[in-house]
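Engineer: Kindly generate the corresponding structure for this input.
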Amino acid sequence: MTTTTLPASRFAAVRQVADAVLFEGYVLYPYRASAAKNRLRWQFGVLVPPAWGSAHGEHCFQRTELVMEPRGDATVHVEARFLHAQRRTVEEAREDGTFAAVAELHLPDRVLVPWDEGTEERVEMSVRVAELEAGEVCLPFARPAREETEPVLDAAGRSVGRVVRRTERIDGVVRLRAEELTLPYRALKLTAVVENTSAWDPKAEAAGRADREEAIPRALVAAHLLLCLDAGSFLSMTDPPEWAKGVVAACANQHTWPVLAGENGRADVVLSSPIILEDHPAIAPESAGAMYDATEIDEILALRTAALTDQEKREARGTDPRAAAVIDLADSMPPEVLERLHGAVRALREITGPASPTAPPPGELPHDDTVFRQDTPWWDPARDDTADPSRDRILVDGTPVGPGSRVLLRPGLRRSDAQDLFLQGCSARVEAVLHDVDGGVHLAVTVEGDPGADIRREQGRFLYFQPDEVTPLEDA
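Structural biologist: From the prediction side, this is the model:
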């Protein structure tokens, strides 16, 4: 194993997304320890001590397998990241100078409560690819147990209590190996394993303290990997080149999923995450700050957080420093920043091709390979032929189909809703032709013979199919 360290800039572009993975679901709205959703913590990437995991059905390792194309004497740089949970208790000062544990300690600006905080940990290693081909390289690591005490003072500087933080010992190992693949081009399969090897005290089992709360302080929480190849590239696991699809499909990723990270067009950095992401994930530029809420929606969270009562905000501020930062962010967010969170369209498909003097009628799509360029997008009200769901017609198998048309339903295999399969072969009436911002076309239909069709029509509640999932019948 080499001592070469990776320049910080190579991981800098990935750090923001990796931090979001690290703190995904760390504290949920309304950001108070007393909220039911914040009583069961640590949902993603939790690697528990093996003895506890085997007895309780949780895993103690992550395995990442992917294909890389190293060049020359390349080096693989690895950074394993996780949270180490430290248990915080709150104690109140007594008149005799002693301290006693309490459920709440009220201060003017916050209410301190017991809580498990997460401290970020990193394990870094750099290994030449040639060493990995020669055999597995292991890097054991340990984080010692510790206890820290922080005094809590009032406005006059008098001691009113203290916060005690206790951290349990954690042991683990990072294992790397590489094997050459039989392919037209030189490529290797890289395997990276992160494992918790911490001991588990059987006395805890005997004393009835075998619940998850006891195992968490000895777990690697939100564990994930950053990998970088200083010369060469990784292959995408979701969109590999044709020549590598077989070996990519054979890679066994357990409890994690690797994606290309960093700037689009680059393939030298990978984020292997317990949360399934797409290649080159990114944080929305409109986001004003971390909300720490799983599948967060910034606008809703900011508005709801700003609407919390003063007492709720005091408890949130005392729950965790990151929760306090969310409260301050919501309270100080300018209107123009909040307005930016209202929505953004990122991937409008550009219509290119030779201009044509004769575009199709409103709402009708060309049935050949012709692509029409329009100076004004179809969804812009300034256009004369703006899409109108109540009038638009499209060609399906050469037959115009629009509102009032009868069609035979043929749900496609790509649909994820099993309920649609029950409609196979049913006849339906088209109620509207809808266009989405990506240029897709959807038919809103009601099933013929449905006794609730009139109610659905009045309420605008339809079933939706794409044009290749229907066969035109004789028009009514």
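Engineer: okay, CA-based contacts and neighbour counts for the rest of this
Structural biologist: OK.
Engineer: buried set for stretch 281-288?
Structural biologist: Using 16 or more other C-alpha atoms under 10 Å as the burial criterion, the residues of stretch 281-288 that qualify are P281, A282, E286, A288.
Engineer: And the helices in this structure?
Structural biologist: For the chain, helices defined by DSSP state H occupy the ranges 8-22, 50-56, 129-134, 202-206, 212-215, 245-250, 298-306, 310-319, 321-332, 335-340, 453-459.
Engineer: okay, those helices, which one's buried deepest?
Structural biologist: Compared across these, helix 310-319 shows the largest average neighbour count, a mean of 22 (mean count of other C-alpha atoms under 10 Å).
Engineer: So what angle separates the directions of that helix and helix 321-332?
Structural biologist: Helix 310-319 and helix 321-332 meet at an angle of 140 degrees, taking axes from the mean of the first three to the mean of the last three C-alpha atoms, to 10 degrees as the criterion.
Engineer: Which strands or helices does helix 310-319 pack on?
Structural biologist: Secondary structure elements in contact with helix 310-319, counted by 3 or more C-alpha pairs under 8 Å, 6 or more residues apart in numbering; DSSP states H and E, are strand 111-112, helix 321-332.
Engineer: quick check: angle from that helix to helix 298-306?
Structural biologist: In terms of direction (the same axes, to 10 degrees), helix 310-319 departs from helix 298-306 by 110 degrees.
Engineer: here's the other one to compare against:
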Amino acid sequence: MKLEQVKEIANAVLYEGYLLYPYRQSALKNRTRWTFGAVYPREYSEANGGMEPWTMHTECLVEGQAGDISLDVTVRFLHLLVRTVVQPELAKDDRLEANASEWSLASRLAGEPLQEGVEREVSVMGLSLRNLLAHPWRVTIEFPASRTVEYPANAAATEIIREQQALSGAFILAAEQVDTDLFKLSIEIENTTLETGSVTSRRDIVLLQSFVSTHTILQVRQGSFISLLEPPEEVQTFVRECQNIRTWPVLVGNEGERNTMLSSPIILYDYPQIAPESPGPLFDGSEIDEILSLRILTLTDEEKVQMRQDERTREILERTEALTPEQFMKLHGTIRELRPITEGEIE
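Structural biologist: Here you go, the predicted model:
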């Protein structure tokens, strides 16, 4: 399976919990980020007794000839930023007056700075297994701080400021031979962003310096991965010795293919698939697409304005409003497989 196809599945992990219905950050449940797989800065983690871990560890098995096998490894996560809308003083006064009669906490939070996520990925390609057996391979993760200012054409805001803090860390690849033509791979992801030890109580602040929704894509050439869920009997002992901490690797691709693995903070089965009936992500795998889509259509104009503030939730809104009756019918349900029922099953 091509990397871009794998990313379609991986993005379901990347954005799970990014924002929940009603898809506006002023909603109370969206004041806390519900994404999985956060790798926190080491200083912050150690200052808080290790309650929020600063590493993520994957182990899996690959079989083949060591001299032939090469690997591609990609670590992906979200890098959060703060988006602040600077409004004219008159607009601020009007908004405060309008909210003075509102008892809703969400209304009072609507004008606060918002968080957005930027996709980050760091890759190493064509890494020889033979070289990896000789010594571990360290790949640096480094993204600088940034600040951008946008001057929108409309009069609702004079400036939109996006600020992002620096991130630094690494992932370390290692391999060892455990049997004839059988090897164990390990990937350790570390967040070593500095000057975070003093942030001890505000999770929302430290997430700005964390790897959020972290996951790893592994691809092998001239070799095959072993399923950790349904391994052959002869390798089950080696599978049990694999340690996966805060993540779990599964095979991805077409049924039977064994050249790609996705190590995800959300436990999946081998060969996860995006339902063909789904028109696109809704960031909430625990809900039913049809119900969420219908609920989105009931949002007020004011709620839709807030939903449009984030690029990704704006895409959800526009896609949902464009759904045809035929597409809605597909969301209602489908039958994947039919088989005859035997007489014994009826009893």
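Engineer: Need the TM-score between these chains.
Structural biologist: The TM-score (TM-score structural alignment, normalised by the length of structure 2) is 0.89; 331 aligned residues with a C-alpha RMSD of 2.4 Å.
Engineer: can you list the helices of structure 1 in TSV and add distance to A101 of structure 1?
Structural biologist: Compiled in TSV, these are given as follows (distance: least, C-alpha to C-alpha, whole Å):
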stretch	distance to A101 of structure 1
helix 8-22	30
helix 50-56	29
helix 129-134	51
helix 202-206	22
helix 212-215	19
helix 245-250	54
helix 298-306	30
helix 310-319	16
helix 321-332	21
helix 335-340	41
helix 453-459	57
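Engineer: Which one, of the ones you listed, ends up nearest to R94 of structure 1?
Structural biologist: helix 310-319 (20.8 Å; C-alpha to C-alpha).
Engineer: among the helices and strands packed on helix 310-319 of structure 1, which is nearest Q86 of structure 1?
Structural biologist: helix 321-332 (13.9 Å).
Engineer: Mean distance between the top strand by length along structure 1 and structure 2 after superposition?
Structural biologist: Longest strand in structure 1 by number of residues (criterion: DSSP state E): strand 75-93. On superposition with structure 2, the average gap between strand 75-93 of structure 1 and its aligned counterparts reaches 0.8 Å (mean C-alpha distance after the TM-score superposition for structure 1).
Engineer: just to revisit the earlier point, out of the buried residues of stretch 281-288 of structure 1, the closest to E315 of structure 1 would be?
Structural biologist: Relative to E315 of structure 1, and with distances defined as C-alpha to C-alpha, the nearest of the buried residues of stretch 281-288 of structure 1 is A288, at 22.7 Å.
Engineer: how deep is L182 of structure 2 tucked in, by neighbour count?
Structural biologist: 20 (other C-alpha atoms under 10 Å).
Engineer: Just to confirm, what residue in structure 1 is aligned with it?
Structural biologist: With the correspondence set by TM-score structural alignment, L182 of structure 2 lines up against A187 in structure 1.
Engineer: Pull the distance from stretch 132-147 of structure 2 to the chain's centre.
Structural biologist: 19 Å (C-alpha atoms, centre = their mean, to the nearest Å).
Engineer: contacting residues around that stretch?
Structural biologist: Under the contact criterion C-alpha atoms under 8 Å, 6 or more residues apart in numbering, stretch 132-147 of structure 2 has outside partners 122, 124, 161-177.
Engineer: Run through the residues that contact the aligned partner of L225 of structure 1 in structure 2.
Structural biologist: Taking TM-score structural alignment as the alignment basis, one finds that L225 of structure 1 is matched in structure 2 by T216. The contact partners of T216 of structure 2, by C-alpha under 8 Å, 6+ apart, come to V73, T74, V75, R76, L262, S263, S264.
Engineer: sorry, back to before: any chance of the buried residues of stretch 281-288 of structure 1 in a markdown table with distance to S54 of structure 1 as columns?
Structural biologist: Formatted as a markdown table, the entries for the buried residues of stretch 281-288 of structure 1 read as follows, by distance: C-alpha to C-alpha, whole Å:
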| residue | distance to S54 of structure 1 |
| --- | --- |
| P281 | 33 |
| A282 | 36 |
| E286 | 43 |
| A288 | 42 |
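Engineer: G246 of structure 1: which of those residues is nearest?
Structural biologist: Taking C-alpha to C-alpha as the measure, G246 of structure 1 sits nearest to P281 out of these, at 24.6 Å.
Engineer: Assess the claim that the closest one and A261 are in contact.
Structural biologist: Yes. The pair P281 of structure 1 and A261 qualifies as a contact (C-alpha atoms under 8 Å) at a distance of 6.5 Å.
Engineer: quick one on the thing from earlier: return the members of the contacts of stretch 132-147 of structure 2 classed as buried.
Structural biologist: The neighbour count (16+ other C-alpha under 10 Å) marks 122, 161-165, 167-171, 173-176 as buried among the contacts of stretch 132-147 of structure 2.
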